[in-house]
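>>> Let's see this in three dimensions:
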Amino acid sequence: MISKRKANINLVIIYRLLIVFVAYAICRALFLAFHYQAFEPLNATAFVNIFIGGFRFDAAGIMYLNALVILASVVPFQFRHNPSYQKIVFILFVAFNLIGFALNIADIGYYPFTKTRTTASVFAQFSEEANKLKLFSQFLIDYWHLLVIFITMAILFVFAASRLTTGLPHIRHKGRYILASSLLIPIYIFVVILGIRGNLRSGAKPLYLNDAAAYAESPSQVPLILSTPFSVIRTLGKMSFEKKNYFNSEKELEQWMNPIHVPDSTATFDAKNVVIIILEGFGREYIGAVNTLPNAEPFVSYTPFLDSLFQQGRVYQHAFANGRVSIEAPPAIFASIPSLSMPYTLSQNANNELKSLIHCLDEKGYHSAFFHSADNGTMRFDAFMKMAGFDQYFGRTEYNNEKDFDGMWGMWDEEYLQYYAHEMTKMPQPFVTSVFTVTSHHPFSIPERYHNKFPQGHLPMHKCIGYTDHALRRFFEKAKQMPWYHNTLFVLVADHASIPWYDEYKTLPGEFAIPLCFFAPDGSIAATKDTTTVASQIDIMPTIMDLLNYNKPYFAFGKSLINTPPNKNFTISANKDRMQIFHNHLMMVREHETILQWMDLEKGYVAPNQKFTPEIESMDSLIQYGKAFEQQYYNRIIENRIYMCTY
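Below you'll find the predicted structure:
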């Protein structure tokens, strides 16, 4: 049996903290090893900067988690050496730090879905999930190797940390002992504050997530520099927005971005039904019809049906999700409200009054319904759909047929889409409805009867894409038989992109690239592939308004995609504080007021090291639009001005 060594209590504190720092460095190395390709080619300088920057964020996270333990260890009284007291301190030390290790290691598995470090918003996002235990269990099953890594690290950590302990010192002068111990307290406090703040410069702000960009050669490296414990702790309670004041006058602000849309009031409204199909995780790279990029090899398509359907509709080569997770999609699609810095529906302003697409069409006599086969309340969709004005919500409860349950999320897409088509026949026309598919989602399973029917591809997701494409084929076959079909405008869009396979989609624009198609069976929308307009989910509402000849003023952060002039050809996407701003063929990456990267979309998406400087005029346009968008977004949401038009 290996004996434990006794040492001065200060040495014990330093020794144990060093072990924690080593463990965090190992977690970062594992994070890099599992996702090396996502961080672009790394040279020696990049490695050094990553681990220097990573040390600062590790130190902050470690000090947050260990501040209480350090304080309990340095109290200037003799009882701190008591074996029972030391045992309690050690248990707290182990517990707090195992939480930190668990967060870091779990993010190795979660990162491919979000492309960022996990923040506190994840707890709000999943707080209402009825199947949290099942989701957690499935995560442990699918990522069992991470569980093994955590258990191994935990055992080694406890073993190493327990090797050095403090004994009962021989104290000759109690007063001197208390004085000497007290003099060390300010030093410990200084170290803890320095670790948490990251600096002690006068006027400097405490370390925050966006400071990681200073150590990165490109935005994609930022998650590698951050640590998950720091990201979670620093974002706890950060569910509110801050006002921006980049422009002094409303006139100057509206020259760059005006969310008030004023259509032709004399236009004759076309009361088509509207059906919006939201495809879970359908990244653009899976769909051959829109999967063409400059200088790229031919892609494998997993969607033969969508490939044929998209030939009949208006599709957008450069369409992007406004966010990275499902909860961000409905506000963007139905109300033209993206999520900047945090999901809109998780913010303190989520109960703001808004005027969505559904509200506008309700004024025209439309019936509305939203369909999602997961548990009612999943992703808080039911709450938002009430805010958005939907008349009906059809979830797992309303479907009421558990034999079609996939065992994790909801009903199999094939059966549920048939149900969706059938339910619409019961509704008065005109109607606006939407369905959100679920099968193309982790754990990436499909019905047993389709085993080996669809191409397995390179990723578990690929067979799910093939299955849902088949389910869509069957849906449209049934819809064609319905009396409402030929008087309907269909919109097909994804909620977000998913795990990529091709290098072209492992870049910043690729991570947000999704399909977007407007299709009308009556031929009123000319079949075309738009390769110049930059589009996103917030543009769907204004485009539908335009296609229906909606003739009243309305509010939307997006633009209509019909005949978009070059000077209005802007859109945005965001992943927490990082914002991508698109204008014609250019993309700018901006975090707060720092510009991180430029990219030319005409040269393709597969150039992560592509470095160039746009023309001054184009550069200024992107910068000004980004500032104007932020100011309109944050200030109007804070002031509850996203629902009415005032002139």
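
>>> When you work out contacts or count neighbours from here on, use the C-alpha atoms and nothing else.
Fine.

>>> right, and residue 533 touches residue 314 too?
No: using Cα atoms under 8 Å, residue 533 is not in contact with residue 314, being 11.7 Å away.

>>> Measure how buried residue 298 is and give me the count.
Counted with other Cα atoms under 10 Å, residues neighbouring residue 298 total 10.

>>> Run through the residues that contact the closest residue to it other than its chain neighbours.
Excluding the flanking residues, the one nearest residue 298 by Cα to Cα, 6 or more residues apart in numbering is residue 292, at 7.5 Å. By Cα atoms under 8 Å, 6 or more residues apart in numbering, residue 292 lies in contact with 298-299, 317.

>>> What about those, which are in strands?
Mapping those onto strands (DSSP state E) picks out residue 317.

>>> Could you also give me the structure for this second sequence? I'd like to compare it with the first:
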Amino acid sequence: MFLIYNFDLLHVESVTEFLKIQYHGLAFDTTAILYVNSLFLLMSFLPLFINTKKSYQKVLFYVYFVTNLIAYAINFVDFIYYKYNFSRTTIVVLDVVKHETDKGGMFFRFLIDYWHVFLLFVLTSSLWVYLYRKVNIAAVDRSKLTTKKNLIYVLQSLVVFCIVTVLTIGGIRGGDFKKSTRPINLVDANRHVQKIEQADLVLNSPFAFIRTFNANSFKKVGYEMDQAVVDKYVQPIKQYSNNPKSKPNIVLIITESLGREYLGAFNTEYNIPNYVSYTPFLDSLAGKSLIFPNAFANGSKSIHGMSSILSGIPSFKDAFTSSAYSKQEIQSLVSILNSEGYNSTFFHGAARGSMGFLGFSNILGFDSYLGREDYNNDDDFDGAWGIWDEPFLQYMKENIDDMETPFFTTVFTVSSHEPYVIPKKYEGKFPIGNVPMHQCVGYTDYAFKRFFEEAKKEPWFDNTIFIITADHGNQVYYKDMYYKPINRFTVPILIYKPDNSMAGVNMDLAQQIDIYPTVLDMIGYKKPFRSWGRSLVDSTDSTKPFTINYGSSHYQFQMGNYICIFDGKRAKGFYDISDKGLKNNLIGNKNAEMSQIENICKAYVKDYYDRIIDKKLSLKN
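This next block holds a predicted model:
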């Protein structure tokens, strides 16, 4: 069923290929089943004289189904969630929902929207319970057994218990009893597939969830690399002197789920058959802006985007913002602009604390945070996430009108998102398109148009740099292009100055963590600062264009002529830079450029974990 719901993403081309994947998946299924049923097994095989009694069997019934149905449900969640997350659900999902104030409302909305998945779960679970009840356990009257028979029973039970324990340990380890073998984890799924995305079909969701429980991925790497080599490759301390010092206002717009696919101006270079754009205003603005149609997100979740864009800190296996290491001094776009005399405000139309934005904005040092409660008019509440984009952007504009200059404002929009609805007064105004997201994108594009129409009437407008990007993508229609594993991370990056002095198209690789150093370069900030990204407007920067993000169990590093797939220790694949579908692994013909790219990737990963763990995210440390 997971394959049926996500067929376009997993690229299984034959029954034979499917059966091979399922065969390798049995080890992961067995491990998950043994994890989930460990208590049930213990209670079933211990030599207890009451284990055949009806009352004890009833307890076992509830132990069995409470644990199993919870695990079972996680698989069903991924029938739908996988389309947005592009990986099996892990413990990280709890970090995503824990800050939401209306969890009950979200849950019931998802039940209604995806009723067919819920119905499948109920039907299959009911069949499971029915079949379980068909198994009868014969009750034994222990009072009629002799001492000898009781002793035999105990000894037999202990032998069986030991056998079951050994087999359980072997099953959890993946069926391997070798001393050198560790229990299988998510990375091991990649050993059995040629197409990296199919590792998620080998895996199952309970396994992914359990194996990441209490797992701390923020650990220093296991390989050695000289610090001088790391500094040479990564150049973690940036310093620019390209532009005279200035203090323009900065308006940074992080658009919810605005994948590159939806914007016509960002797709003209790709010749997609029968392509249709849903962003007429942004397309027109792009003609007056510097745009990067080859840009990528550094993560797959909203909070990943916030930390990547504002502080240049990507998230890989787990979200940096929900780790214990986020509570340290962080040099960021916010802290540096604050030190330069900017007033900084974060706008988010959702409830305070939603998505963890309030907590992280406080860590970064925003002077103020304005959300749904501050807007104070729930007539404009969308019923799901927050205030509709159009009125909230007008609210932001009105607040900006009263700000002292220079100011730095960041807004995180909410409307271009599931449940894919727009205000009733605009129904029929925007093209329905081919997927529900298209109409929402049209509405958010209109909200941007209204914001710019009003903003350009104000005296602060002409001395403002506007940057528009996204946290991640969303629903895909042009599957041949945007279902490719690498292109699932595509986002737009647009930089606009009202004097049109930046107009142009730059096809170099770009990423969210580049926005932070780019802004500092543009305003003529000449002091050294920490950054893993590079300035997108500095033609003299010796840092080669690159992108880095994390798939379900591997790092994806693009640079030069190749894409490097890195498992945290070594490269597992090299692909031509145009092979975004990762079809043709070239690692068998590894050349000097590939070796260098692997070393650069290793240097970035090492410096990332070293600086986070050693608390060196600020030059003061």
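
>>> ok, back up a step: counterpart of the residue nearest to residue 298 of the first structure over in the second structure?
Aligning on TM-score structural alignment places residue 292 of the first structure opposite residue 268 in the second structure.

>>> And for residue 422 of the first structure?
Checking with TM-score structural alignment, residue 422 of the first structure has residue 398 as its match.

>>> Quick check: its match is in a helix.
Yes: assigned with DSSP: H, G, I helix; E, B strand; the rest coil, residue 398 of the second structure falls within a helix.

>>> ok, residue 282 of the second structure touching residue 445?
Yes: using Cα under 8 Å, residue 282 of the second structure makes contact with residue 445 at a distance of 6.5 Å.

>>> ok so, going back, where does the residue nearest to residue 298 of the first structure fall, secondary structure wise?
Following DSSP states H and E, one finds residue 292 of the first structure outside all helices and strands.

>>> ok, now residue 82 of the second structure?
helix 54-85.

>>> Average offset of that helix relative to the first structure?
Here the mean offset of helix 54-85 of the second structure against the first structure after fitting is 0.9 Å, by mean Cα distance after the TM-score superposition for the first structure.

>>> Strands along the stretch 251-400 of the second structure, start to end?
Using DSSP state E, counting those that start in this stretch, the strands of the stretch 251-400 of the second structure run over 290-291, 295-296, 343-348, 368-370.

>>> tell me the average deviation of the third one from the first structure after fitting.
Per the superposition on the first structure, strand 343-348 of the second structure and its aligned residues are separated by 0.3 Å on average (mean Cα distance after the TM-score superposition for the first structure).

>>> Which part of the first structure matches that strand?
Going by TM-score structural alignment: strand 343-348 of the second structure matches residues 367-372.

>>> next one: the second one
Residues 319-320 of the first structure are the counterpart of strand 295-296 of the second structure, counting by TM-score structural alignment.

>>> where exactly do the helices run in the stretch 501-647 of the first structure?
508-512, 540-547, 616-638 (DSSP state H, counting those that start in this stretch).

>>> Show me what counts as buried in the last one.
Going back to what we said before, that points to helix 616-638 of the first structure. By neighbour count on 16 or more other Cα atoms under 10 Å, the buried set for helix 616-638 of the first structure is 619, 622-635, 637-638.

>>> Please work out which residues of the second structure line up with that helix.
Mapping helix 616-638 of the first structure onto the second structure (TM-score structural alignment) gives residues 591-613.

>>> still on that earlier bit, out of the strands of the stretch 251-400 of the second structure, which comes closest to residue 131 of the second structure?
Comparing those by their distance to residue 131 of the second structure (Cα to Cα), the top pick is strand 295-296, with 48.7 Å.

>>> what's the matching residue for residue 420 of the second structure over in the first structure?
Alignment note (TM-score structural alignment): residue 420 of the second structure maps to residue 444 of the first structure.

>>> my read: that match touches residue 465, true?
No: the criterion here is Cα under 8 Å, and residue 444 of the first structure misses it with residue 465 at 9.4 Å.

>>> Compare those two and say which one has the larger neighbour count.
Shown here are residue 444 of the first structure and residue 465; by other Cα under 10 Å, residue 465 has more neighbours (29 against 15).

>>> element containing that one?
Applying DSSP H and E as the criterion places residue 465 of the first structure in helix 460-479.

>>> any residues touching whichever helix or strand comes after that helix, and which ones?
Following helix 460-479 of the first structure in sequence order, the next helix or strand is strand 488-494 (DSSP H and E). Residues outside strand 488-494 of the first structure that contact it (Cα under 8 Å, 6+ apart) are 272-283, 321, 514-521, 537.

>>> same deal with stretch 401-418 of the first structure?
131, 134-135, 373-375, 396, 435, 437-439, 445-447, 468, 470-472, 474-475, 478.

>>> at 7 Å instead, please
Residues from elsewhere that reach stretch 401-418 of the first structure (Cα atoms under 7 Å, 6 or more residues apart in numbering): 373-375, 396, 437-439, 468, 471, 475.

>>> In PyMOL, select just the buried ones from these.
To isolate the buried members of the contacts of stretch 401-418 of the first structure in PyMOL, using 16+ other Cα under 10 Å:
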select buried, resi 373+374+375+396+437+438+439+468+471+475
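
>>> Pick the one among the contacts of stretch 401-418 of the first structure closest to residue 211 of the first structure.
residue 438 (36.2 Å).

>>> Quick check, that closest one in contact with residue 280.
Yes: judged on Cα atoms under 7 Å, residue 438 of the first structure makes contact with residue 280 at a distance of 5.8 Å.

>>> Identify the residues contacting the residue nearest the centre of the first structure.
With distances taken as Cα atoms, centre = their mean, residue 324 lies nearest the centre of the first structure, 3.2 Å away. Residue 324 of the first structure sits next to 114, 496, 575 when contact means Cα under 7 Å, 6+ apart.

>>> Across to the second structure, which of those residues hold up?
Among the contacts of residue 324 of the first structure, the contacts conserved in the second structure (both residues aligned by TM-score structural alignment, their matches' Cα atoms under 7 Å) are 114, 496.

>>> Of the contacts of residue 324 of the first structure, grab the buried ones for PyMOL.
In PyMOL, this line selects whichever of those come out buried by 16+ other Cα under 10 Å:
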select buried, resi 114+496+575
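
>>> Before I go, just wanted to say thanks for your time.
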